[in-house]
Structure formats: structure tokens, C-alpha cells
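> Kindly return the folded structure for what I paste below:
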Amino acid sequence: MSIIFDNVLMLSQELLKIQGQLAPGITLVSAENLKTWLMDIQVMDANPIYQGNIFRLKFEFSNNYPIEPPEVVFVRHPDRPIPMHPHIYTNGIICLDLLAAQGWSPVQNVESICLSIQSMLTGNSKNERPPGDADFVRNNRLRPRDVAFHFHDNEV
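Prediction:
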């Protein structure tokens, strides 16, 4: 089989599973094609920073998924803000090792990524953006998965 056929088959199976059941606080919004999916996530505990908010994630899959990670960013929608977090930029780019080549594993999937991001939000106590957010957002021209983040802050 070709890599593209394998990719389509894998994404089709994953979509079927997601349409069946997801973890609490995670919802499939749309998957009109197999290349771009929208997911909503909600923090399920009483974290005052995120309580009552729902956030939208956009997943973009390359032909090399699941060998390569999908590109995942938060997207702004009228009732879906970009969450405040020291690892989330105002343009929705997420600094998370799981989403980079060095931290990615092909056993991960859309639901496990959503759970990781949900957990990242749950454990956060800082209502702030990353240092240098304004400059990064203004000057970055790279795709999110091509940004060379330094994953060093495990306290957030």
C-alpha cells in the first residue's frame, strides 16, 4: 500500500473512533475532510483561569501522519478565545514537546493530543502569555511545527 493510502485509512479509522466516543470535555466540531479537523476542549476541573470557557483546536494532517505530528493550534472563534497560558501564544501556537518532531510518537492520536493540552491547561496557575509573545506573534513566519521551541519549563 502507498503511504497516502495508509494515511487516509488511519485518519478514517481515527475519525470513526472519535465520532463514537471521546473523553469528557473534548468534542469533534468538524472533519469535513481528512486533512483539517476542528476540536473543542474544555477544562473539566475548577481552574478559575479557564472555568466556563471552551477552546477550539485546529488539527492539520500531512500525508506523513502518524509518522509526523499533526499541526495543532488554537483558533479564535466568536465564543472560543485563545486560552491564556505561558506556553500558548496569542496567535494560537502551542509550545508543547508532544507537537514537535522530537517529542512526537506515532502511537499518539487526536484524542491523546487533546487530553495532553487539556491537562496542560488544568495544571496551569499563571494567567499570562509566554515571554516575548508580542514579538513572536509579530515576527514569526514559520509554520507551528517548524518553530524551534526550547522545551525547558516544566513548572507550568
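
> For the rest of this, base every contact and every neighbour count on C-alpha atoms.
Noted.

> any idea how far Met10 is from Asn109?
Remark: distance between Asn109 and Met10 (CA to CA, to the nearest Å) = 10 Å.

> go on, Asn47?
When distances are taken as CA to CA, Asn47 and Met10 turn out to be 35 Å apart.

> same check, this time on Met120
When CA to CA is the yardstick, Met120 and Met10 sit 26 Å from each other.

> do the same with Ile4
Summarising the geometry, the distance separating Ile4 from Met10, computed by CA to CA, is 10 Å.

> Any buried residues in the helix ranked longest in the chain, and which?
The helix spanning the most residues in the chain, taking DSSP state H as the definition, is helix 3-20. Applying a neighbour-count criterion of 16 or more other CA atoms under 10 Å, one finds 7-8, 11, 15, 18 buried in helix 3-20.

> Please give the structure of this sequence too, so both can be compared:
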Amino acid sequence: MASIAARRLAKELKEIHAEGCPVGINLLKADDFETWWFSIEVMGESLYKNEAYTLQFRFDAQYPISSPAVQFVVTDGHQAPIHPHVYSNGHICASILGNEWSPVLSVTAVCVTLQSMLASCKKKERPVDNDRYVRHAPDNPKKTQFHYDDDT
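Coordinates of the predicted model:
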């Protein structure tokens, strides 16, 4: 891991331990500077009330210049939320993880943005191209060139 990435992640982890995470977000595991796991739950009234999901963040040596690879964890015990911007394999079509990424964004800021994305959802449904995408998707969602055509 490049020293700039390690320094930045150490700073973010220190802040999380000192200040805690925003409401509805919990750090589950951060044993190294390569992969972190968070739980995320939408607070208040929403289509996702009482549902919790696990997010995986994978960092490369260019973090924070490049975005982390972020996806919902999909295993026998976990599923991705049913949402128009979340594929059933856990990949997330969100511009802040792609062309609108900024090094000023933090891991917790990404979690809050995804929490807000879920909270504002009006209808639980998968992306229209879910089946095709999942069949051909790379393991790393950062290798997908998503087309962002929806602000909701």
C-alpha cells in the first residue's frame, strides 16, 4: 500500500474510532488498509426500514486520488438491497464512486451518501439491465463503466 493511501486510511480510521460513525452506520471490520466492512441501515421511515446491509470497501494504492471499490456484500446470509441503482451482485451504480469521485470524500461520507440513496428510494426494483449486467460483471465494480443518467 502506498504511503499516501496508508496515511489517509489511518487518519480516517482514527477519526472513526474517536468520533464514531454516523447514525445507522457501523464499522464491522478494518484489520488492514486493503478491505473494510461497514453495516448500513436507513434510519426513519423508508422502504428499507428495519433492514441492514453490509458494505465492503476495497482500497488501492491510489486512494484517495482514486475511489475505493464499494459494493454491498452478497453471500448466503447477506443480500444487496433491491434498488434501481444496486445490482443483485452488490455492485452500485453511483456517480460518486465513478466520475464524480473526489479525494475530499471519506469512507463515512460514502456510507452516508449510500444511506441517503436508499432513504430516498420510491420503489424497490432492480436496475432494468440487472440480469445481463450480473452475468458479465467483473469482480471489481470499478472496472465497470457505468452510464449515469439519473439523479435519483
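
> What would you report as the TM-score here?
The TM-score (TM-score structural alignment, normalised by the length of the second structure) is 0.94; 151 aligned residues with a CA RMSD of 1.4 Å.

> After the longest helix of the first structure, heading C-terminal, what element do we hit next?
Taking DSSP states H and E as the definition, the helix or strand that follows helix 3-20 of the first structure towards the C-terminus is strand 26-30.

> could you list every residue that touches the residue nearest the centre of the second structure?
The geometric centre of the second structure, computed from its C-alpha atoms, lies nearest to Val70 (CA atoms, centre = their mean), at 4.1 Å. Contact analysis of Val70 of the second structure by CA atoms under 8 Å, 6 or more residues apart in numbering lists 55-58, 91-92, 97, 141.

> counterpart of Ile67 of the first structure in the second structure?
By TM-score structural alignment, Ile67 of the first structure lines up with Ile65 in the second structure.

> let me redo that: Arg56 of the first structure
The equivalent of Arg56 of the first structure in the second structure is Thr54 (alignment by TM-score structural alignment).

> Distance to Met39 of the first structure added to the buried residues of helix 3-20 of the first structure, as CSV?
Below are these laid out as CSV (distance: CA to CA, whole Å):
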residue, distance to Met39 of the first structure
Asn7, 20
Val8, 19
Leu11, 15
Leu15, 12
Ile18, 10
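
> Pick out the most distant pair among these.
Asn7 and Ile18 (16.3 Å; CA to CA).

> tell me the contacts of Pro24 of the first structure?
Residues counted as contacts of Pro24 of the first structure (CA under 8 Å, 6+ apart) are Met44.

> at 6 Å instead, please
By CA atoms under 6 Å, 6 or more residues apart in numbering, the contact set of Pro24 of the first structure is empty.

> And the one 5 residues further on, by the same measure?
The neighbours of Val29 of the first structure, taking CA under 6 Å, 6+ apart as the test, are 38-39.

> rerun that using 8 Å as the cut-off
Shown in contact with Val29 of the first structure (CA under 8 Å, 6+ apart): 37-40.

> And for Thr152 of the second structure?
Listed by CA under 8 Å, 6+ apart, the contact set of Thr152 of the second structure reads 117, 120-121.

> Rebuild the residues you listed as TSV, extending it with secondary structure, distance to Asp150 of the second structure and neighbour count.
Formatted as TSV, those follow (DSSP: H, G, I helix; E, B strand; the rest coil; distance: CA to CA, whole Å; neighbours: other CA atoms under 10 Å):
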residue	secondary structure	distance to Asp150 of the second structure	neighbour count
Met117	helix	12	15
Ser120	coil	13	15
Cys121	coil	12	17
